[in-house]
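Asks: below are the sequence and a predicted model; questions follow.
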Amino acid sequence: MQAMPAKEVILTILLSILPIPSRGFGMGPPLGACVDMWPKQHGADAQTSDPPYTITTSKDTYSPGETLTITVSTTENEDIKFFEGLFVQARRANCSHKEYEEAVGTFALPDDETFLGLLHCQGGPNSAVGHIAHAHIVERKFSWTAPASSVGHIYFRATVARRQKTFWTKVTSEFIRDPLVSSSPQMCPIQTKETVNTCANSATSWNLSCALILLVMMIWTSKF
């Protein structure tokens, strides 16, 4: 069998180690959105009006290892009666903590759930909930279990989409307080404006992708 030219061998290897591009939000939030919870392929800014959705919890305090029931539902807004996309995490309510952008705790879904799935974000397995199907949803309930050790006050944060270019990122619950912590909880910054996804400002993994793509182009156009 004839050997593959060296240029094609290198090109094949480089392409095989490139990260897979993110899926569109229509089939669920990609893992690349775990930190900013931003629907990167929607091509629009978030809505700035009051969200027509709410996040409520079965308790306003928690203890390590305790399980709470979380409900995401529509409000009485006459124009927006359902949602089509959902991405939920629990976050530390301490913006000075080095891990304030990491999801905390683990989620579990009802056995008959077909609209939502569990994601393994930077906080660990089942640390986020996101939609995996297309449907018009009025309300969803699921459970969240706190970490085995105290992480301080928390809150639940969601990105909720009515349609591709109509979505809200500032959908949050009330603070869920940790009785062991005396400091006041904080709501940390949430992105509302789309940013240009370029090699210069993308995350580290995508900077690597940009460098590899550039290398591929250089090899392909060289006299190798």
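Replies: Cool, the structure landed. Residues are numbered from 1 along each chain as shown.

Asks: contacts and neighbour counts: CA atoms only from here.
Replies: OK.

Asks: okay, buried residues for the longest helix that the chain contains please.
Replies: In the chain, assigned by DSSP state H, the helix with the most residues is helix 204-221. Neighbour-count burial for helix 204-221, counted by 16 or more other Cα atoms under 10 Å, picks out Trp206, Ser209, Cys210, Leu212, Ile213, Val216.

Asks: so what does that helix touch, helix or strand wise?
Replies: Under the contact criterion of 3 or more Cα pairs under 8 Å, 6 or more residues apart in numbering; DSSP states H and E, helix 204-221 touches helix 6-17.

Asks: who's in contact with Pro159?
Replies: In this structure residue 159 is Thr, not Pro. Met37, Trp38, Gly85, Leu86, Phe87, Val88, Phe167, Trp168, Thr169, Lys170, Val171 (Cα atoms under 8 Å, 6 or more residues apart in numbering).

Asks: and here is the other one:
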Amino acid sequence: MDAVFCGIVILQVFTSVLSFQDGAPASACADMMPRHTGVRPQTNPAPYTIHQSNTTLQTGKPITVVIEGPDYTGVLLEARSGSDSKAIGTWQTPPNNTKFLACSGNKQGAITHANSNIKNNSTVYTWIPPAAAENIFFIATVAQQRTVFWVQVRSSTSSE
């Protein structure tokens, strides 16, 4: 009995350590906070900046987004409007090593990592703005590794 209990505890710990190598959970959509047990975000300024191809939006016209900085393994990327914490717009086909994450009721509302492979400055994300989009910004959580990550890295604001 003790061996079974010990095995279950070890399995639980092992599962929680590896649980988010394949992407952020939907529960992270609003606050952008990874659910890495016992780990806090970095408090120093992020070495990342989010660049978009255009700061003037046109409904349906794609905007490319790049996270510039050191290589990273984990990401949660959304577009938002004003002070709203809901993901808006639609992401197009995710780059290699990333995938869609359903946020704010939108199946393509966010992009997250699909594995712990390296992503870098050549990883380009493509986003389609919705109709009547105003004060749009991109926001990301970027992880260099499981224990080193920055939350709510923000781009400049775009408008129609």
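Replies: Arrived safely. None of these values were measured; they are calculated from a predicted model.

Asks: please state their TM-score.
Replies: Superposed pair, TM-score by TM-score structural alignment, normalised by the length of structure 2: 0.82. Supporting alignment: 143 aligned residues with a Cα RMSD of 1.8 Å.

Asks: quick one on the thing from earlier: got CSV for the contacts of Thr159 of structure 1, with secondary structure too?
Replies: As requested, the contacts of Thr159 of structure 1 are exported to CSV (DSSP: H, G, I helix; E, B strand; the rest coil):
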residue, secondary structure
Met37, coil
Trp38, coil
Gly85, strand
Leu86, strand
Phe87, strand
Val88, strand
Phe167, strand
Trp168, strand
Thr169, strand
Lys170, strand
Val171, strand
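
Asks: quick one, what contacts Met33 of structure 2?
Replies: Applying Cα under 8 Å, 6+ apart, the residues near Met33 of structure 2 are Thr141, Val151.

Asks: Ala128 of structure 1 maps to what in structure 2?
Replies: Counting by TM-score structural alignment, Ala128 of structure 1 lines up with Ala110 in structure 2.

Asks: show me what whichever strand or helix holds that match is packed up against.
Replies: Remark: Ala110 of structure 2 resides in strand 106-113, with elements defined by DSSP states H and E. Counting contacts by 3+ Cα pairs under 8 Å, 6+ apart, strand 106-113 of structure 2 packs against strand 74-81, strand 90-91, strand 98-103.

Asks: who's in contact with that strand?
Replies: Applying Cα under 8 Å, 6+ apart, the external contacts of strand 106-113 of structure 2 come out as 21-24, 29, 73-79, 87-92, 94, 97-103.

Asks: checking Gln12 of structure 2 next. Helix, strand or coil?
Replies: Reduced to three states by three-state DSSP, Gln12 of structure 2 is helix.

Asks: how many other residues sit next to it?
Replies: 11 (other Cα atoms under 10 Å).

Asks: alignment lookup: Lys165 of structure 1 to structure 2.
Replies: Match for Lys165 of structure 1 (TM-score structural alignment): Thr147.

Asks: distance check, that match against Gly60 of structure 2.
Replies: To Gly60 of structure 2, Thr147 of structure 2 is 37 Å away according to Cα to Cα, to the nearest Å.

Asks: residues near Gln144 of structure 2, how many?
Replies: Counted with other Cα under 10 Å, the neighbours of Gln144 of structure 2 add up to 17.

Asks: now it, nearest residue through space, not along the chain?
Replies: Tyr72 (4.3 Å; Cα to Cα, 6 or more residues apart in numbering).

Asks: next, count neighbours for the one you found.
Replies: Tyr72 of structure 2: 22 surrounding residues under other Cα under 10 Å.

Asks: that one against Ala143, yeah?
Replies: Yes. Counting by Cα atoms under 8 Å, Tyr72 of structure 2 touches Ala143, with 5.7 Å between them.

Asks: that older thread, count the neighbours of the match of Ala128 of structure 1 for me.
Replies: When neighbours are counted by other Cα under 10 Å, Ala110 of structure 2 registers 29.

Asks: now do Ser83 of structure 2
Replies: Counted with other Cα under 10 Å, the neighbours of Ser83 of structure 2 add up to 8.

Asks: what do you get for Thr43 of structure 2?
Replies: 9.
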